[in-house]
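Asks: Have a look at this fold, sequence not included:
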């Protein structure tokens, strides 16, 4: 892990097109501004983890739904 120290108003650059700037500091809280292309998703970690979990749950539900459809179609063919 790369660890950097930045002061208010200072930035770091990631690659050619992502810039993170320290916009504010209030006690233990730091406000960051992130400039990135639209195609780059930027999320707080807790939101990203929730999205990943919801995607996982949705894919499991889809699998169950597809298995149920296959069962129904198989039952129809048997008649």
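Replies: Yep, it's here. Nothing here was measured: the structure is a model prediction, and the numbers come from that model.

Asks: from here on, contacts and neighbour counts on C-alpha atoms
Replies: OK.

Asks: how much space between residue 52 and residue 66?
Replies: Distance of residue 52 to residue 66, computed by Cα to Cα, to the nearest Å: 21 Å.

Asks: neighbours around residue 8, how many?
Replies: 13 (other Cα atoms under 10 Å).

Asks: Next one for the comparison:
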């Protein structure tokens, strides 16, 4: 893991298209701005993990349905 220190108004670049800007610090809270192309999805980690879990469940449901349909065709 790369660890960087930044002050308010300073930035971090990820490749040449994503910029992370420190907007404000207040105690333990840091407000961060992200400039990125519109096609780049940006989520808080807990939201990202919830999306991944939802996608996994949907995939499992789809696979179960396909198995049921395949069994139905064997009749």
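Replies: Thanks, I have the structure now. Quick caveat: nothing in here was measured; it's all calculated off a predicted structure.

Asks: Could I get the TM-score for this pair?
Replies: After superposition, the two chains reach a TM-score (TM-score structural alignment, normalised by the length of the second structure) of 0.93; 75 aligned residues with a Cα RMSD of 0.9 Å.

Asks: which SS class is residue 2 of the first structure?
Replies: When classified by DSSP: H, G, I helix; E, B strand; the rest coil, residue 2 of the first structure comes out as coil.

Asks: what's the distance between it and residue 9 of the first structure?
Replies: Taken as Cα to Cα, the span from residue 2 of the first structure to residue 9 of the first structure is 20 Å.

Asks: Of these two, give the one with the bigger neighbour count.
Replies: Neighbour comparison, residue 2 of the first structure and residue 9: the larger count goes to residue 9, with 12 against 3 (by other Cα under 10 Å).

Asks: Nearest residue to the more buried one in space, ignoring adjacent ones along the chain?
Replies: residue 22 (5.3 Å; Cα to Cα, 6 or more residues apart in numbering).

Asks: what separates the one you found from residue 11 of the first structure, distance-wise?
Replies: Residue 22 of the first structure is 6 Å from residue 11 of the first structure, by Cα to Cα.

Asks: if I look at the residue positioned nearest the centre of the first structure, how far off is residue 13 of the first structure?
Replies: With distances taken as Cα atoms, centre = their mean, residue 48 lies nearest the centre of the first structure, 3.6 Å away. Distance, residue 48 of the first structure to residue 13 of the first structure, using Cα to Cα: 21 Å.
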